[in-house]
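Asker: Mind looking at a prediction? Sequence and model below.
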Amino acid sequence: MSAVLEQIFQVGFVAAIIRIATPLALATLGEMLSERSGVLNLGIEGIMLLSAMTGFMGAYYSGNLWTGILVAALTGALFAALHAALTVILGVSQHVCGIGITLLCTGLAYFFFRLSFTDSSHPATIESFRTIAIPILSDVPVLGPALFNQFALTYLTVLLIPLLGFLLYRTPWGLNLRMAGENPRAADAAGVNVVATRFWAVTFGGALMGVAGAFLSMAQFNSFTFGVISGRGWIAIALVVFGRWDPWRCAGAALLFACVDALQLRLQAAGITHIPYEVFLALPFVFTILAMAVMSRDAAAPPALLRPFRKEER
């Protein structure tokens, strides 16, 4: 027990929670925007994987990490726009299209990565993002090194949460987006272009998913592997429900999942050998299932979620 407590009560444990939560928060916020507009994007897992690959390749060939982030964001936006074109404009089933996008992106990631890097015995690597210490704040005892010595993308994610909260609840753009997901007929009658609103919400959400994938291959790690996402896209969909389609709550849900994930890593590091390590690996996912079972009972999804909008139908 003392070894477990020693692993938990460390500055590194809090710092690890923040790092693990960053890509989850980005992906969850992207999925939340899509669903608030009325479109479920099940392509998130594949979009994150392909974006992690293209972002890595962009940084590898250009030598600039931010170029890789831009490439990843554009990749996510492109395939999210494809999903929006099929579901919003053509009215294709959102479930079927999302699964198809995931399969397509996964296949493309495998194909282009193997095509670009044929020597599997020497995996390609890049100089990953480095943490940035904020002067004065990072010198605060205990929490300073954990909270204020993070990646630049982590700081941007923290700023994005209140920004999305403000845009969603305090601007006409946010009102239009919420109306498109709650009552598209009323939104259309009020002069809102429901199709365009949904299309751009899904596309921007895809860009955030792309950056989330790139974070894993360019900040948390310095290389791309096919298991780099490891189901985080599916977890993000569950966290949207857990966070009740609200930016602050979704970020909190991502932080809570990251806490459980960081805990299982610390439990493994504590040298607990009488419990199979697979049990620790499954712990965050079991927690997510249990949280979903509890929170989904009275979770009020956007009323028009999964419902295609056709202007000609009344």
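Answerer: Structure received.
Asker: Every contact and neighbour count from this point should use C-alpha atoms.
Answerer: Fine.
Asker: So which residues of this structure form strands?
Answerer: Counting by DSSP state E, residue ranges of the strands within the chain are 132-133, 149-150.
Asker: Measure how buried I8 is and give me the count.
Answerer: By other Cα atoms under 10 Å, 17 other residues sit near I8.
Asker: just to revisit the earlier point, could you dump the strands of the chain into TSV with distance to R178 added?
Answerer: TSV is the format used below for the strands of the chain (distance: least, Cα to Cα, whole Å):
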stretch	distance to R178
strand 132-133	36
strand 149-150	33
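Asker: most tightly surrounded among these?
Answerer: For the strands of the chain, the stretch with the most neighbours on average is strand 149-150, a mean of 21; neighbours defined as mean count of other Cα atoms under 10 Å.
Asker: what does it rub up against?
Answerer: Around strand 149-150, the neighbours that count as contacts under Cα atoms under 8 Å, 6 or more residues apart in numbering are A15, R19, T131, I132, A133, I134, S138.
Asker: likewise stretch 157-175?
Answerer: T22, A25, L26, L177, R178, D246, P247, W248, A251.
Asker: Drop anything exposed from the contacts of strand 149-150.
Answerer: When burial is judged by neighbour count using 16 or more other Cα atoms under 10 Å, the buried members of those are A15, R19, A133, S138.
Asker: alright, now check it against this:
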Amino acid sequence: MDAFEQMLVGALSVGTVLLFPALGELVSERSGVINLGTEGGMLAGAMTGVGVALGTGSLPLGLAAGVAAGAVAGLVHAVAVVRWRANQLASGLVVWFLVLGVTSVVGAGFYGEVVDPMAPIRIPFLADLPVVGTALFDQSPLVYLGYVLVPLTWWVVHRTRAGLVLCATGERPEVVLAAGRRPQLTRMVAVVTGGALAGLGGVALTLGSVGNWSDGMTNGYGFVAVAIVSFARWSPVWTMAGSYLFGFALAAGTVVQAHGVAVNQYVLDVLPYVLTVLALVLTSARGRWWGPESLRAAIGSSL
């Protein structure tokens, strides 16, 4: 496998870690709620997944527990914002700090312990395609799940009644209420779903890739996922593209070092984040930063 193929493999693996929370944030923002606590949901899922997998010896149970932990983090944010009308940005940051502290204390019990991550599944014939075969079709089951969730999210948001209610809640909640629906409930469900997907992203990092837990190991990916959604203009397909682009930038640094190219480590570490900021600046300059009018207003006001 040459260097470019190694970068592609890494792009899909790391990109999937970002894709799940980004899709969750997309659903949440479609309902009119921004969740900066996505980073906290990822941390909760990452730590809980490893802890349960180590305690039970079962990767599926660890996966389920990680998703549930992310959902709980999302529920805390949803209750604060939707029921208690707290400021969205402040609530998200509080959730992040809260989860960061809890995972630091609880996760200390299994520092250094290793769990075998999910084995890759090779799809015959397709995995033998030149250049892209191994990257696309010899991956962790969670990568394949990402392939499915993107079109599924697009279909739900754009082609179902539930998606119509979701988007209408983010744009004109008073119209949804007049139609006999419950915008508060819709927002609660959307934010909890986003938290669950953030937890799944954390599990994809630990059980799907590295196989262990370390304090703060999500390394800001949750905030990057929030940025990717804005860059992608709330499109599931572009969200996938942005996630894989960031994953490619991260993988490129590792592969370059592995091939003996002398590049400053700090430059490699900062490159993916610089790309994210540039993408956001370009998107903002074209007048596409916040999208729905109600979402702009939601940042500084209560629901």
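Answerer: Great, that's in hand. All values reported here derive from a predicted model rather than from experimental measurement.
Asker: TM-score of the superposition?
Answerer: For this chain pair, the superposition-based TM-score is 0.94 by TM-score structural alignment, normalised by the length of structure 2; 297 aligned residues with a Cα RMSD of 1.5 Å.
Asker: quick one on the thing from earlier: let me have the contacts of stretch 157-175 of structure 1 in CSV, adding distance to A146 of structure 1 and neighbour count as columns.
Answerer: Putting the contacts of stretch 157-175 of structure 1 into CSV (distance: Cα to Cα, whole Å; neighbours: other Cα atoms under 10 Å) gives the following:
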residue, distance to A146 of structure 1, neighbour count
T22, 14, 26
A25, 18, 32
L26, 20, 32
L177, 36, 29
R178, 36, 24
D246, 26, 21
P247, 23, 25
W248, 21, 17
A251, 18, 25
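Asker: Return the subset of those lying in helices.
Answerer: Helix and strand membership here follows DSSP state H; of the contacts of stretch 157-175 of structure 1, those in helices are T22, A25, L26, L177, R178, P247, W248, A251.
Asker: Trace the fourth one over to structure 2, please.
Answerer: Just to be clear, that refers to L177 of structure 1. By TM-score structural alignment, L177 of structure 1 lines up with L166 in structure 2.
Asker: Tell me the one of the buried ones among the contacts of strand 149-150 of structure 1 nearest L86 of structure 1?
Answerer: Out of these, the one with the shortest distance to L86 of structure 1 is R19. That distance is 34.3 Å, counting by Cα to Cα.
Asker: Surely that closest one and T154 touch.
Answerer: Yes. The pair R19 of structure 1 and T154 qualifies as a contact (Cα atoms under 8 Å) at a distance of 7.2 Å.
Asker: how about T157 of structure 1, what's its match in structure 2?
Answerer: Taking TM-score structural alignment, the alignment pairs T157 of structure 1 with G146 from structure 2.
Asker: Going by residue numbers, what spans are helices in structure 2?
Answerer: Listed in chain order, the helices found in structure 2 under DSSP H are 3-30, 38-56, 59-78, 88-106, 133-137, 141-159, 161-171, 173-178, 183-205, 221-231, 236-258, 265-285, 293-300.
Asker: Look up the closest residue to L70 of structure 1, ignoring the ones flanking it.
Answerer: With Cα to Cα, 6 or more residues apart in numbering as the measure, G55 is the residue that lies nearest to L70 of structure 1, at 7.4 Å, once sequence neighbours are left out.
Asker: how about the one you found, what does it touch?
Answerer: If a contact means Cα under 8 Å, 6+ apart, then G55 of structure 1 has T67, G68, I69, L70, V71, A72, A214, S217, M218 as its contacts.
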